[in-house]
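Peer 1: below are the sequence and a predicted model; questions follow.
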Amino acid sequence: MALNNQQILYASLLGSGIVKSLPRFEVIQNELQKHVLPGLPLFPVQPQANNVQKGQAIEPFATNQAPAPIPEDKQFFPLSFSLTENGEKFLLPYETMINIGGKNILVRRNVAKWKDVPGVAEIEGTVKERFSRDDYTIEITGVLIGSLLTGSLADCYPINDFIKLKEYLTAAKALYVWCEPLQLTGINRIAVEDFSWPFTKGENVQAYTIKAYSDKSFNLILT
């Protein structure tokens, strides 16, 4: 049986045993060629129009900027200091956390107690002779933030706010304060006893804590 070039190619690829079945193989191949299946897309999911919008260029300097100070009308409980009642106010640039504690001072006396007395109930406890009110304790925790996240000390550390706050904390007098929780408690002035500048993570961040007592004016009569 003479072989054409296509049959020789099949025999070289599939082995010499396929030669006997080549006529039948060609008949099947010719029949399959009459029924061409539709082509399949390369990806089963057709691409859809996306909703990605055109981006905007970011200034390199803007990525290094810290959050701006919060104005008074944007803070929930803004806190301000002043050295005089009607003097210049210093608004802490970022909202603080304030803890207020109160205490009553009692003078208690122990009384003689007796038991097994007919008709008389047993007396327990002490007699409170005097009530007075102690000072309120105020703890203020806050943070100062520079305008730049990183950089030199002069560029990123909140030096101006630090110096300004230090002037109030080291003043040898009571400070006038304006803050809603303090006003509701009847506190208009505070006397600072203790303050600290703890280590704070971040080149442009400095935390602070303040411990103070409520203060009021008294008219004393000396005799």
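Peer 2: Received it, and whenever you're ready, just let me know what you need.
Peer 1: alpha carbons only for contacts and neighbour counts from here, please
Peer 2: Fine.
Peer 1: just the helices in the chain please.
Peer 2: According to DSSP state H, the chain carries its helices in the segments 5-14, 22-33, 153-156, 159-169, 180-184.
Peer 1: what's near enough to touch S132?
Peer 2: Residues in contact with S132 (C-alpha atoms under 8 Å, 6 or more residues apart in numbering) are 104-106.
Peer 1: most surrounded residue in those residues?
Peer 2: L106 (14 neighbours; other C-alpha atoms under 10 Å).
Peer 1: mind checking how far the closest residue to it other than its chain neighbours is from R108?
Peer 2: The shortest distance from L106 to any non-neighbouring residue, by C-alpha to C-alpha, 6 or more residues apart in numbering, is to F131 (4.9 Å). Per C-alpha to C-alpha, to the nearest Å, F131 is found 9 Å from R108.
Peer 1: repeat that for A66.
Peer 2: Taking C-alpha to C-alpha as the measure, A66 falls 56 Å from R108.
Peer 1: looking at those two, which has the bigger crowd around it?
Peer 2: Just comparing A66 and R108: by other C-alpha under 10 Å the higher neighbour count belongs to A66, 16 against 13.
Peer 1: in this structure the more buried one contacts G146, no?
Peer 2: Yes - between A66 and G146 there is a contact under C-alpha atoms under 8 Å: 6.9 Å.
Peer 1: check contacts around the closest residue to C179 other than its chain neighbours.
Peer 2: In this structure, C179 finds its nearest non-sequential neighbour in L79, 4.9 Å apart by C-alpha to C-alpha, 6+ apart. When contacts are counted by C-alpha under 8 Å, 6+ apart, L79 touches 91-92, 95-96, 177-179.
Peer 1: below is an additional structure, to be compared with the one above:
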Amino acid sequence: MDNRDILFASLVGTKVAESIPRFSVIQNELAKHVLPPIPFLPLRNVDKIKKAKSSVTVEELWWHSDSAPKADQQFFPLSFSLTKDGQKYLLPYETMISINGKNQIVKRSVAKGNKLPGTIKERWAQDDYDITITGVLIGDYEIGNIRDCYPWRDFEKLRDFLLKPQAIYVFCEPLRLLGINKIVIEDFSFPFTKGENVQAYEIKAVSDFDYLLVLKLDEK
């Protein structure tokens, strides 16, 4: 884990940071650098956030950052959509996606003799995938008033997806390889994030698959 990974973990508030040795020392060191924003995302594309100079002038307080990386500039871009072929919303900076899978197994304990330990597995089925999406939103300006600095446009777009009472279509290669095309949001958070133009988020969701529960009479 390099310095950028450590800084990113600290920003988004994941448990990764807690496992880093001498974490309190790192946190104290980070606290000394409120300005400028920290180059933190371990992205494939080039870091486009401008660095502050040793002496900051009034004009430099309004630096404008370049646009967010496009899909072809991210290694695993993630997009949301409300319909299968509808308009997609590309999460502006590459996210960290964790996927956990498990099986549902029906076990029965029977008397089998001392030479046959364990239980009888009568039936098993695949359970939902648990998906955790951790990312960050970045505003255009590093310092200024809230409408100029805070990434409220992307915040509102993401909020609209999170609050929709329906499954969301997702487009991301690791999810596609597992057959996951839709997810259902269970929980989400926007933790405190250092930097006036930075907002971290964490989304917890489960996979959703289409099942044919009603059969017609002529179907076998």
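Peer 2: Nice, I can see it. All values derive from a computational prediction rather than experimental measurement.
Peer 1: quick check: TM-score for this pair?
Peer 2: The TM-score (TM-score structural alignment, normalised by the length of structure 2) is 0.69; 160 aligned residues with a C-alpha RMSD of 2.0 Å.
Peer 1: quick one, what contacts M96 of structure 2?
Peer 2: By C-alpha under 8 Å, 6+ apart, the residues touching M96 of structure 2 are 133-135.
Peer 1: what segments of structure 1 are strands?
Peer 2: Applying DSSP state E to structure 1 gives strands spanning 80-82, 90-91, 97-101, 104-110, 126-133, 137-145, 175-178, 189-196, 205-214.
Peer 1: please identify the buried residues of the third one?
Peer 2: For strand 97-101 of structure 1, burial by neighbour count (16 or more other C-alpha atoms under 10 Å) applies to I98.
Peer 1: ok now it, how far from the chain's centre?
Peer 2: When C-alpha coordinates are averaged (C-alpha atoms, centre = their mean, to the nearest Å), strand 97-101 of structure 1 and its chain have centres 19 Å apart.
Peer 1: mind reading off the mean deviation between it and structure 2?
Peer 2: Compared with structure 2 after fitting, strand 97-101 of structure 1 has a mean deviation of 0.2 Å; criterion: mean C-alpha distance after the TM-score superposition for structure 1.
Peer 1: structure 2: matching residues for that strand?
Peer 2: Mapped onto structure 2 using TM-score structural alignment, strand 97-101 of structure 1 spans residues 96-100.
Peer 1: try the longest one
Peer 2: When strand 205-214 of structure 1 is aligned against structure 2 using TM-score structural alignment, it corresponds to residues 198-207.
Peer 1: how about the fifth one?
Peer 2: Aligning strand 126-133 of structure 1 against structure 2 (TM-score structural alignment) gives residues 119-126.
Peer 1: buried stuff in that stretch?
Peer 2: Quick answer for stretch 119-126 of structure 2: no buried residues (16+ other C-alpha under 10 Å).
Peer 1: equivalent analysis for stretch 59-75 of structure 2, please.
Peer 2: 63-64, 68-69, 71, 74.
Peer 1: that older thread, wait, which of the contacts of L79 of structure 1 is closest to E31 of structure 1?
Peer 2: E95 (84.2 Å; C-alpha to C-alpha).
Peer 1: circling back: I'd like the helices of structure 1 as a markdown table, with mean neighbour count and distance to G202 of structure 1 appended.
Peer 2: Converted to a markdown table, the helices of structure 1 look like this (neighbours: other C-alpha atoms under 10 Å; distance: least, C-alpha to C-alpha, whole Å):
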| stretch | mean neighbour count | distance to G202 of structure 1 |
| --- | --- | --- |
| helix 5-14 | 12 | 72 |
| helix 22-33 | 11 | 74 |
| helix 153-156 | 15 | 10 |
| helix 159-169 | 15 | 14 |
| helix 180-184 | 14 | 30 |
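Peer 1: ok, D187 of structure 2 touching I203?
Peer 2: Yes - D187 of structure 2 is in contact with I203 according to C-alpha under 8 Å; the separation is 6.0 Å.
Peer 1: between the two, which has more neighbouring residues?
Peer 2: More neighbours surround I203 than the other of D187 of structure 2 and I203, with 17 against 12 (other C-alpha under 10 Å).
Peer 1: residue contacts, the more buried one?
Peer 2: Applying C-alpha under 8 Å, 6+ apart to I203 of structure 2 gives the contacts 132-134, 185-189.
Peer 1: if you set the cut-off to 6 Å instead, what comes out?
Peer 2: 132-133, 188 (C-alpha atoms under 6 Å, 6 or more residues apart in numbering).
Peer 1: how much space between it and L11 of structure 2?
Peer 2: Separation of I203 of structure 2 from L11 of structure 2 (C-alpha to C-alpha): 16 Å.
Peer 1: before we move on, back to that, in JSON lines: the strands of structure 1, plus distance to I163 of structure 1.
Peer 2: Formatted as JSON lines, the strands of structure 1 follow (distance: least, C-alpha to C-alpha, whole Å):
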{"stretch": "strand 80-82", "distance to I163 of structure 1": "14"}
{"stretch": "strand 90-91", "distance to I163 of structure 1": "12"}
{"stretch": "strand 97-101", "distance to I163 of structure 1": "21"}
{"stretch": "strand 104-110", "distance to I163 of structure 1": "37"}
{"stretch": "strand 126-133", "distance to I163 of structure 1": "35"}
{"stretch": "strand 137-145", "distance to I163 of structure 1": "11"}
{"stretch": "strand 175-178", "distance to I163 of structure 1": "16"}
{"stretch": "strand 189-196", "distance to I163 of structure 1": "13"}
{"stretch": "strand 205-214", "distance to I163 of structure 1": "12"}
